[in-house]
Structure formats: structure tokens, C-alpha cells
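Peer 1: The sequence and its predicted three-dimensional model are supplied below.
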Amino acid sequence: MNANLYDLFQSRFPENRASCCIETGCGRQYSWDDMERASARIANLLASLDLPADARVAVQVEKSPEAVMLYLATLRAGLIYLPLNTAYRASEIEYFLQDAAPSVVVCSPGNLDWVQPLARQAGTMHVFTLDELRDGRNSGSLLDSAAACADRFDTVPRDADQLAAILYTSGTTGRSKGAMLSHGNLASNALVLRDYWRWQADDVLLHALPLFHIHGLFVACNGALVNGSKMIFLPKFDGAEVVRQLPRATVFMGVPTYYTRLLDDAAFDSAASSNIRLFISGSAPLLPATFDAFRERTGHTILERYGMSETAMLSSNPYDGKRIPGSVGMPLPGVAIRTVGKDGQACAIDEIGDMQVRGPNVFKGYWRMPEKTAEEFTADGYFRTGDVGKFDANGYLWIVGRSKDLIISGGYNVYPKEVEAVIDGMDGVLESAVIGVPHADFGEAVVAVVVPDPASGVVLDEAGIIASLKQTIANFKVPKQVHVIDELPRNTMGKVQKNLLRSRFA
């Protein structure tokens, strides 16, 4: 039996293949037949390139139905899909291309001038473009090249353990790591969530998430595809447009920022959301105040869940049972989650410990990092998440912190060491510390605390530091505030006490 993830999707397509699979915000519709034929053309194009086995296809393009077709085509061709954040700049993309060594790169036309030289330096022979949807049409050299290809393709057989995708993640030290996800990893998670969240035959997903993130692609898209459900595709989150489209949908997934912004819109009320069966929140902590305000405004109780790039979804508040604000619910069926103390022993109820997980959804390891992979797994096969949490007496999981100081702002991961390295390289900076502080809109806000170098004679300016960072790193990593202080607080071992900084600047 072919375990290729695309075969699972295809087996769940609705009987009426002429029905709508994706509808864009401007009203353009793509049927299930359209998706199948278009992905076949792109798969035939990829197959014609005589690529090596397990070749990577790196993709940094704007959100569009054609981007989903490319994802499906990569699966069908038996290749490995590598999505990249559209906010990444040249220095970031250079690292990913060098590390992943993709055989194919697909980028936005506007970025071709700087992406193509980086791809060539990484040894990539094939570079295509795919433009965002404009005036109801999509263009680029990928679609132009695939237009002449056949619209039928026999999906390449794949075992469940063979790789389907690589998602780059990171700790607070070192460079980003590529999490290797297999066809079996993604299939198991999609099927479990389909049952756990009670997907219905007539469900319609309002999709406002990005496609380069596990949330938007492997939770939202995969969930709709495995259920044969229509998606209403918004290019990005726009509160007014979401409110306008909600009456036509039954499921909505978002990060906490989406929900705070919906609550800021006076047009968003119980009437606007009356057709929605399920609101889901993830990728960042949802403040209890937001949870309560949303329920009071709409009558809906947001369902929070917990996942990682390395594992997809791990736990969820129940569909039918009590949803508790601040908790991420219970382990999903087939997933084991445990909390252990520093001595390696299991924690008692309400005792905080390091979170470790095991299940068919857990990734195969880090790309080209066997030693790091071995380090992150226990002897009995549990993955060390780096998160710290506890279970209460009712079996609900509570995440109380991140042992590696990861910041999640607006649903995106921000790794302090990466931002600190850039700030520390600026003229007039002696050292810096980057922290996350609670933020009603973003869940957490990135804040930089900077110590000036008195020998430099440079006067540090908050606006100047922020402006410089915006030219260097993705915008979601740029601090919302910069504080200049005389020295960073340290313990007797010389380690910066970020907990004191969080308290001071919260």
C-alpha cells in the first residue's frame, strides 16, 4: 500500500470532484479536479528534471491556491517539501539553502534577483518563480513551464517512514535545525485531528493563516484536505474580511493575535459567528482575558491546543468536554506526554517538569544533525520538547514556560540568540539580552535590553536600532521596544538573569 500522503488526501476527496476545493477572497474557485490536474502538471515538471532521490524543493512564495498545488505536486513526485517564511531576508535564506541543499527553489518573482544567486551558490540547478494571486490570475515561470505537461500523474510510492517535508526550527543557541517529517507523521496527525475535532462532511474552513508554518499548512490545510472540505482562502489575516466571510464557514483556526483583533472590531459579534462550529487557537499562549472576552462576545469557547514543528499537534482541549483557559488540554489519541524532573523521574500531579513526548506524529530527527537528534531523544524513545509544564488532577496539561527562552510572538517563533547576535554587532553596543513579555495582541512581544559600549562614543537610539533591525531580519523578530541600561543583571555564575528583565520590563 502506498503511504504517500497525497494518496491519503486523494482517497478522501469528495465524490463530486467538480465541487469547490478552494475559493479565494476575490471569488475565484478551484475544484478538486482542478487541484488534481494542476498538481499533476507540476509533478510531471518536477519528474522531468531528473532529480536525485529525496530531493528537496525549497519554497518561499506568497500564499495562493497554486502554492497548495505545488505542495501537493511535491508530495506526488515523492520529493521533500521545504517551506520558508516569506519574511526571511537574504542572509537567512542563504543559510537554509546551504544547509538543505535543495534541488529546486521556487520564489516570488520580486525576489528572484537575490534568491537566484544564493541558489546557484548552494548548488541548486533549478529556480522557478510563482507569483501571488493578482486580479484573479496567478503567474510565474513554474506555472508557465508546467502548462505544457500532462495533467495525469501516477503518485510515486512512498513508505510511511520516508520524508515528506523539512521544517526549519531552532533553539536559543546555534543555527536553525531542519525537522524531518515523514508521510506517516503527517498522515497520523491529520487523521487523529479529523476525529478529535469532529470534522463534518459539510465543514468549510476559513483559512487566514500563512502556508509556511506548521499551523497553516499541516494543521489547517491537511485537515481540510483529509476531510474533503472546502477552504475559503484569504491571502492574510484581515479582521474586516474575516468577519465578512465567517457566515460562509464552519471552522476557523488562528493565533491569539487574530482573536484579539477580531474582538477589536465592533462588527464581530454572535451573529457574525453564528455559523461557526469550531474556533481553534494555537502557536502561542492565549491570554485567559481573551478567552473570556471571546466567549462573552460570541457565545463560543475557543479550543486551545499544543504542537511543535517537530511533532505537529500533541494535545488539545476536548471538543465535547470542558475547555479550560490557559490549558492545552489532554494528549491526543496515540500520543504520550510525560513531565519529568531533573532527576529523570516522573512528576506528580501539579508538579512542574520537563515535557517529553512520543507518538507516530513525532519527527524522524534533525536534518544532517545525527548527534543533535540523538541528544534530543531519551533512551526509551521520548522527544525532549524543551518546554516545561505540568498535569493537573483532571489530566489537563499546562505549559508554564520554555526552558530555552523561546519567544512566540503573533504565532511566530523568535529565538533570542539570533536577534541578540545582530544587535551585538551594531556600533556602540556592548551586549544585549532579548526577552519576551506578555502582550495582549501578540501573546508575547519581543523586547531588547541593550548595554552601550562607553568606549565607542556612540549614543544608542531605540528608533535607530529598530530601523536597522528591520533591514536585517524578518519583521516579526524585530523588538517592539528597546531599553538601554547600564548593565545586565547576572547571577554568581555570570549568567544573565532574564527573569529579572522580564519582571522589570513587563
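Peer 2: Arrived safely.

Peer 1: contacts, neighbours, all on C-alpha from now
Peer 2: OK.

Peer 1: what about S503, how many neighbours?
Peer 2: Neighbourhood size, S503 [other Cα atoms under 10 Å]: 9.

Peer 1: let's bring in a second one:
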Amino acid sequence: MKNHNLFAALRAAFPASLDSIAVEADNGLNYSWRDLDRATAMMANLLESLKLPAGARVAVQVEKSVEAMMLYLATLRAGYVFLPLNTAYQSAEIEYFIGNAEPAVVVCSSKNFGWISKIAFKAGTQNVFTLDEDRTGSLLERAAHCSDRHEMAVVANGDALAAILYTSGTTGRSKGAMLSHANLLSNALVLKDYWGWKPGDVLIHALPIFHVHGLFVALHGALINGSKMIWLSKFDPRRVVQKLPEATVFMGVPTLYVRLLAEPGLDKHACRNMRLFIAGSAPLLIETFTEWQQRTGHTILERYGMSETAMLTSNPYAGAERRGGTVGFALPGVSLRVQGDDGQTLPVGEIGGIQVKGPNVFKGYWRMPEKTKEEFTADGYFKTGDVGKIDERGYITIVGRSKDLIISGGYNVYPAEIEGYINDMPGVAESALVGVPHPDFGEVGVAIVIAKPGITLDAGSIVTTLKSKLANFKIPKQCFVAAELPRNAMGKVQKNALREQYKNLFT
């Protein structure tokens, strides 16, 4: 029987020389491919020794380390379901995730063992281990007694669950997106081809590993290509610039690119061996895109994906232009359309809801059959909740989230459009537009604007400038200049926090 386990495919891609370096860590240690094979075997054997039920969940909230990455691979290898949790989550959130997912195993940092183990045991979890970034903890102590050989669990078909990723929960409770072995493998193989991965590629891995970008896109990309990783437990712009001459691929969120541009050592010489810079997880400002081109001679490749689907679209690696402000074309095998509220597919250039279908699209939300049904169309397309348009050349532009849409006096206002105009104004670093309740219009826009360092902005002048460019119903009713915007771990602006902050402005 063919083994559809994702780990089997990743393991098959390991280079012939298992003693070559797979991971160069920032703690001075080098891990060979043989180390990855043996350590994941030992951890997989530990998990199997616990006699867990089929499909058991392994919930993990630990700091980034090579051992944490090995635990993910071991969970796949043993045929269980990996549940990564953001290290920023606090007790109420952890209580919800553990209560909802009912993991058989919880792995946490030693410093959090006291309170996390209480929550876990109360919820019925039998096994709680610790794992720390300095290679200590009860998980490694126990695994050290297990065999370093493991015959991989056969996953009878690719539909078996590999991971559950909880979405950020900007509208109500977080939902657990169920991703199968086949979902993740299909995406890894498509991206290997689409992004031109080749022998000798080296990836700088500077992203967290509790999220699609770092855990799936970056990690699977390197592993399915048998590529060495330069592993940074935390993003350090100076360290990245130092390491660029030894690497060929870098993946980051827009905030990381902004911080790299602040490093004086970033120039064309530092990037002389680089092949590809990829950005995603949040919109990249056109200014960052252009400045990166000028400083490094490289054009950032923007792509688009989500927890429920892994990657959906990408700007081209070769053969066509990488266009700033767009997320490129639908990936091979992905069908993407833009629909209006009436369920009709919209013509070129018109803004509507983005819907997708493909082998990478998740199986549904964990224990939410009604919600799952709601999010899929009758003909099997997933409603992403993103709003966008496709131009005459087929490039896709994301205009915002449908929940961010502001309906003011019966008119649709798309925040990304107004933010684009504000961001183009002199002295503006960034902006966010959110809708808040209004007694006359139902909802109106409020703009929060961040100034560039050393610049003083006048909120009134920003509104006046907008009035000369846009229809009146699009003009924010209030504008505030702030020091920063609230963000999640991946650098996305948390508009729900801004809506909450300003919700009583007009009521």
C-alpha cells in the first residue's frame, strides 16, 4: 500500500549523503540529515509508546527551536495530528484550544508547565511534556530512551489529518482548520516547481513555526528539496544580512523586509548569491517593494495563502513580471474566482469575494460542520473571506477582508483603496481604515495613520487631501495620528482591536 504520510515524502527527499548539514542553528550547532531522521524516529516512538488513540492531537506551545521542528515531523511520522499554538497565547486562549481540540498530548515550555498542565489535566489530557529552546525538557529526556529506528505509520489515504491550525479569531471564536497530509504535500510539490527550487538552494528560516508561513511554506519548501536551512530562533535583521551571502532563498513578512531595509549592510553585494525573496502573510507596501529593488537588485515575490488553504496564488518566479501590490496568479491546480453578492462571477477589474478550489483546500473546521457547510459554495468552492479583483492580465489584487468592508449610507467602502491614497501622502509610513457604528450612516470610516520617523502629520490635512481625490462617502469621518498599529505575530494589522478602540466614537 502506498504511504501517503507527508513525512514519507519529505524523508524520501533527504539527500543521499545523510551526514551533510540539514540545519545550521544560531546556537552554534549543526544538525545533519541523519540527526533529523534519528531524532524524529525517537520522538515518534515516544508518542507511539503512549498508546494514543488513532487521530490523536498533539498540541504544542513552545519557543522556536530545531527540536520543536523535529517534534512536528515526529508527529507526522507517527501518524498523529499536530496542533501548533502561538507562543503569545495566554490562559483563557489555551483553555479554549485545549478544551476544543481535546489533545492527547500537550507540550509546553518549562516556565509555563504549572498553569498549562492544570488546564490540560482538567480537560482530560493524559500526557504533558516540556520542551525548551536550550534542548532541555521532559520530552527529550523521555525520547532519549526510545529507539532511533522507526517504520513510518502508514496513512491509508492522503485525507488523513496532518494538522489543525486555529485561525486568528478576528470574528468570534477561533476555528480549527483541518489540513490533511494530501493538502500539505500537494502544496509543497507545486511550490517546489513554481518557485524554481533547485539543488544547492539554502533557506534562511527566520519565521515562527506556529503558523502556515514558517511551518509549512518555508519548512516544507526546504525539506522537499533536500535543502539546508540557516535557522534563526528569532528574527535578527543584522544576523540575516550577515547570512545572506551563504543563502539563496529568504521568506519573510513585510515587517521583516522593513527592518532589513534599516540595516546599512543590506546592499547588492550582500545579496549576490540570493535567488529569491518571498513575502506574504500581510500586504507589502509598494514603497517597501520599490526600495528593496533599488537596494538589493532583487524583486520581492509576493504570494497569498491562508490557514485553510496553504498557498493559493503567487507572482511568477520567471517568465513574467512580478507586480508590486498584487499577489500574482492562481497556482497550478488552484481554481480561483471573484464573485458578487448575487453569486455571479464578476468581470475583469470588478471587486468581489475571492473563492477557491483545489487539492490544497482544507477538509473543514474542527467540530464545526455547520460553519464548514456555510463557508463552501454548492459547487465546492471555499469562500476565503478576502475581497479582491483580477485584472486583464490575470494578476490578482487583494483589496481587504470582507469583514473589513465598510457599508456607509448604503455604499461599499473598501479600506485598502483609501489606505492606498493615505500611504502615498508625504510623511506617511502606514495607515489603517476601520468601520465604526454611526447613528446616521450605519457605519463610517475612521483612519489611523502612522508618521515616518521625524515627521509630524496633521490629521485634518490628510482628510482635506482625500476630499480632493475621492467620493465623499469614502472619506473617513475622523482621522487619528498614532505611534503604532496593533499587530499579530505575523505582522498583520489587528483591525478588530482598532474597531473595538473606536467603536463609541459617534454613539
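Peer 2: Everything's here; your move. Note that the structure is predicted; figures quoted are calculated from it, not measured.

Peer 1: Can you show me the helices along the stretch 1-150 of structure 1?
Peer 2: Using DSSP state H, counting those that start in this stretch, the helices found in the stretch 1-150 of structure 1 span residues 5-11, 32-47, 65-76, 90-100, 112-121, 141-146.

Peer 1: so which of those helices comes closest to L430 of structure 1?
Peer 2: Proximity to L430 of structure 1 (Cα to Cα) singles out helix 90-100 among those, at 23.0 Å.

Peer 1: just to revisit the earlier point, just send the helices of the stretch 1-150 of structure 1 back as a markdown table, with mean neighbour count too.
Peer 2: Shown next, in a markdown table, are the helices of the stretch 1-150 of structure 1 (neighbours: other Cα atoms under 10 Å):
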| stretch | mean neighbour count |
| --- | --- |
| helix 5-11 | 20 |
| helix 32-47 | 23 |
| helix 65-76 | 24 |
| helix 90-100 | 17 |
| helix 112-121 | 16 |
| helix 141-146 | 17 |
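
Peer 1: Of those helices, which is nearest A224 of structure 1?
Peer 2: Short answer: helix 5-11, nearest of the helices of the stretch 1-150 of structure 1 by Cα to Cα, at 9.3 Å.

Peer 1: Give me the mean deviation of that closest one from structure 2.
Peer 2: By mean Cα distance after the TM-score superposition for structure 1, the fitted helix 5-11 of structure 1 averages 0.5 Å away from its aligned residues in structure 2.

Peer 1: just how off-centre is that helix within its chain?
Peer 2: Mean-position distance between helix 5-11 of structure 1 and its chain equals 22 Å (Cα atoms, centre = their mean, to the nearest Å).

Peer 1: now swap in stretch 143-150 of structure 2 and tell me
Peer 2: For stretch 143-150 of structure 2, the distance to the chain centre is 32 Å (Cα atoms, centre = their mean).

Peer 1: Give the aligned range of it in structure 1.
Peer 2: Using TM-score structural alignment, the residues of structure 1 aligned to stretch 143-150 of structure 2 are 146-153.

Peer 1: Any buried residues in stretch 236-244 of structure 1, and which?
Peer 2: 236-237, 239, 242-243 (16 or more other Cα atoms under 10 Å).

Peer 1: before we move on, back to that, ok, residues contacting the match of stretch 143-150 of structure 2?
Peer 2: 36-45, 76 (Cα atoms under 8 Å, 6 or more residues apart in numbering).

Peer 1: For R259 of structure 2, see how far away G460 of structure 2 is.
Peer 2: 30 Å (Cα to Cα, to the nearest Å).

Peer 1: do A459 of structure 2 as well
Peer 2: The value you get for A459 of structure 2 to R259 of structure 2, if Cα to Cα is used, is 26 Å.

Peer 1: try F480 of structure 2
Peer 2: 24 Å.

Peer 1: Have a look at these two and say which one is more surrounded.
Peer 2: F480 (16 against 13).

Peer 1: element containing the more buried one, please.
Peer 2: strand 478-482 (DSSP states H and E).

Peer 1: Against which helices or strands is whatever helix or strand comes next after that strand packed?
Peer 2: Using DSSP H and E, the helix or strand that follows strand 478-482 of structure 2 towards the C-terminus is helix 495-502. With contacts taken as 3 or more Cα pairs under 8 Å, 6 or more residues apart in numbering; DSSP states H and E, helix 495-502 of structure 2 sits against strand 428-438.

Peer 1: what angle separates the strand it packs on from helix 495-502?
Peer 2: 60 degrees (axes from the mean of the first three to the mean of the last three Cα atoms, to 10 degrees).

Peer 1: quick one: buried residues of the following helix or strand past strand 428-438 of structure 2?
Peer 2: Where DSSP H and E defines the elements, the next helix or strand beyond strand 428-438 of structure 2 is strand 442-451. Buried residues in strand 442-451 of structure 2, counted by 16+ other Cα under 10 Å: 443-451.

Peer 1: centre of the chain versus strand 442-451 of structure 2, how much separation?
Peer 2: 26 Å.

Peer 1: List the contacts of the alignment partner in structure 1 of S174 of structure 2.
Peer 2: For S174 of structure 2, the aligned position in structure 1 is S176, judged by TM-score structural alignment. Listed by Cα under 8 Å, 6+ apart, the contact partners of S176 of structure 1 are 168-170.

Peer 1: Quick check: of those, which has the highest neighbour count?
Peer 2: Ranking the contacts of S176 of structure 1 using other Cα under 10 Å puts Y168 first, with 22 neighbours.

Peer 1: per the alignment, S186 of structure 2 corresponds to what in structure 1?
Peer 2: Per TM-score structural alignment, S186 of structure 2 is aligned with S188.

Peer 1: a helix runs through its match, doesn't it?
Peer 2: Yes: judged by DSSP: H, G, I helix; E, B strand; the rest coil, S188 of structure 1 forms part of a helix.
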